[in-house]
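Engineer: Below is the structure, and that's it, no one-letter string:
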C-alpha cells in the first residue's frame, strides 16, 4: 500500500478512537517505510544507480532487505507497544499501534515484494496473490479499492486535523491520488505497452 494511504487510513481509524494524538499516529503510520525512503535516497541520489535496477536488483540486496524487515517487523512493534503500555505512555502506544496497523494493511497486498513481517523471529514472507500496484496480480482492482478508501476517509481525517497546513497537505495528497489513478489505471494500454510492468516502490 502506498505510504500516504497508510497515513490517511491510520489517522481515520486511530485518530477517531484516540483524538489528540495525531502526531504519534502519523509517525507510526509512515515510519515502517522510512528504510525504503533511505534506500532510494542512497542508491539513487548518492550511488546514482540506474533507475532500471533500483527496484529489481538493489532493493533485494540483503542489507536493504534487513532494514526494510526491521521497519515492518510486527514482533518488534508489539514489543514497543507492550513497553509503552507498561509505562503508561500513550503517544508511544499509539505510535507502535499505528505501525502494526501499517503492516496489517500491507500484508494482503504484496506479491513478489512481500515484507518479512515476522522478522527477527522468522523470515517468512506471505506472497499474496494480490498486489497493490502490479496489474499482473490484480493491481488495478487493488489500486481502485485503495483509491476509494482514501477518498472516503479524507473527510474524516480533514475534521481531525487542526492546522491549515496539515489540511492543505491532506488536500494535496487527495488531488495527487486522483491524478495518479487516472494517469496510470484508467487509460487503456496500447498493445505495444501492455506487456510493460510499472516499477513501483514496495512500500
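Structural biologist: Alright, I've got the coordinates. Quick caveat: nothing in here was measured; it's all calculated off a predicted structure.
Engineer: going forward, measure contacts and count neighbours with C-alpha atoms only.
Structural biologist: Fine.
Engineer: So which bits of stretch 179-196 are buried?
Structural biologist: 181, 185 (16 or more other C-alpha atoms under 10 Å).
Engineer: I'd like to know how many residues surround residue 151.
Structural biologist: 19 (other C-alpha atoms under 10 Å).
Engineer: so it sits right up against residue 174, yeah?
Structural biologist: Yes. Using C-alpha atoms under 8 Å, residue 151 is in contact with residue 174, at 6.8 Å.
Engineer: Need the contact partners of the helix or strand where residue 175 lies.
Structural biologist: Residue 175 is part of helix 164-184, with elements assigned from DSSP states H and E. With C-alpha atoms under 8 Å, 6 or more residues apart in numbering as the test, helix 164-184 has contacts from 4, 143-144, 147, 150-151, 154, 158, 161.
Engineer: quick one: secondary structure of residue 14?
Structural biologist: helix (DSSP: H, G, I helix; E, B strand; the rest coil).
Engineer: what's near enough to touch it?
Structural biologist: 25, 94, 98.
Engineer: Redo those residues as CSV? Include distance to residue 88.
Structural biologist: Shown next, in CSV, are the contacts of residue 14 (distance: C-alpha to C-alpha, whole Å):
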residue, distance to residue 88
25, 16
94, 11
98, 17
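Engineer: next, the one to line up against it:
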C-alpha cells in the first residue's frame, strides 16, 4: 500500500489525543517498514542519479536491498516487540509495534510481485498475493480506489478525534498525499 495510507491507518488504530509520545510512536511504527526504501531509493534517485527503472526494476529486487527489507519488514521481529509491549503494558511500544504490524499485514495482503520476506529470520519466503494495491493486472484498479476511500474515511475519524492545529494539518497533508496520486493517475489513464 502507499505509505500515506499506512500512516493514516496506523494513526487511526493507535494514536491517542493528548498523548504525544503514543501518537508519535504510532506514526513512526507505520513509517519504519518503508523508511529503508525511501532512504535507499532517494539516495540513488537524487544523489547518484540512478534511473527509476534501475531503482525499482533491479535494485528493489536485489539481494542487497531485500536483505534490508527482511529486517524492517519482519513480522517476527515486530511481533516480538509487540508481545514485549503487551507483556509489560508499555503503550508507546504497543503503538510503535502495533502500527508496524498493521503496515506489514496490509502489505502482505496487497503486494503481488513486489512483496517482502515478512517471516524472516524463519524464512526468506515472499508471499505473492493474488491482489495488488496498484497493479491493474491484479485488481489494482479496484483495490487502489478502496485504499483511497478507506484512507479518507480514516482522515475524517482522525479529524474528529484530534483538535490540535498541528495534528489537523498532518491529517490534511496525509489525506491530500493519499488522494492526489489517485486523481493524477485517473487523468493520465482516462483514455486507456
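Structural biologist: Structure received. The structure presented is a predicted model; accordingly, all values stated were derived computationally and were not measured.
Engineer: what's the TM-score here?
Structural biologist: Superposed pair, TM-score by TM-score structural alignment, normalised by the length of structure 2: 0.89. Supporting alignment: 190 aligned residues with a C-alpha RMSD of 2.0 Å.
Engineer: re earlier: return the member of the contacts of helix 164-184 of structure 1 nearest to residue 121 of structure 1.
Structural biologist: residue 4 (28.5 Å; C-alpha to C-alpha).
Engineer: What sits closest to that closest one if chain neighbours are left out?
Structural biologist: residue 173 (7.2 Å; C-alpha to C-alpha, 6 or more residues apart in numbering).
Engineer: Same check on residue 135 of structure 2?
Structural biologist: Residue 135 of structure 2 sits nearest to residue 141 (C-alpha to C-alpha, 6+ apart), 7.1 Å away.
Engineer: Against residue 156 of structure 2, how distant is the one you found?
Structural biologist: Distance of residue 141 of structure 2 to residue 156 of structure 2, given as C-alpha to C-alpha, to the nearest Å: 24 Å.
Engineer: wait, what's in contact with the residue in structure 2 that residue 137 of structure 1 lines up against?
Structural biologist: Matched by TM-score structural alignment, residue 137 of structure 1 corresponds to residue 138 in structure 2. Residues near residue 138 of structure 2 by C-alpha under 8 Å, 6+ apart: 112, 130-132.
Engineer: Tell me where structure 1 has strands.
Structural biologist: Counting by DSSP state E, one finds no strands in structure 1.
Engineer: can you give me the helices for it?
Structural biologist: 3-17, 22-30, 34-40, 51-54, 62-71, 74-87, 90-106, 139-160, 164-184 (DSSP state H).
Engineer: ok, average deviation of the second one from structure 2?
Structural biologist: So that's helix 22-30 of structure 1. Here the mean offset of helix 22-30 of structure 1 against structure 2 after fitting is 1.0 Å, by mean C-alpha distance after the TM-score superposition for structure 1.
Engineer: What helices and strands are in contact with that helix?
Structural biologist: helix 3-17, helix 90-106 (3 or more C-alpha pairs under 8 Å, 6 or more residues apart in numbering; DSSP states H and E).
Engineer: and the angle from the longest one to helix 62-71?
Structural biologist: The reference is to helix 90-106 of structure 1. Relative orientation of helix 90-106 of structure 1 and helix 62-71, computed by axes from the mean of the first three to the mean of the last three C-alpha atoms, to 10 degrees: 120 degrees.
Engineer: can you tell me the distance between the two ends of stretch 84-100 of structure 2?
Structural biologist: Stretch 84-100 of structure 2 has its terminal residues 14 Å apart, counting by C-alpha to C-alpha.
Engineer: Next: stretch 47-64 of structure 1.
Structural biologist: End-to-end span of stretch 47-64 of structure 1 (C-alpha to C-alpha): 14 Å.
Engineer: Perfect, that will be all.
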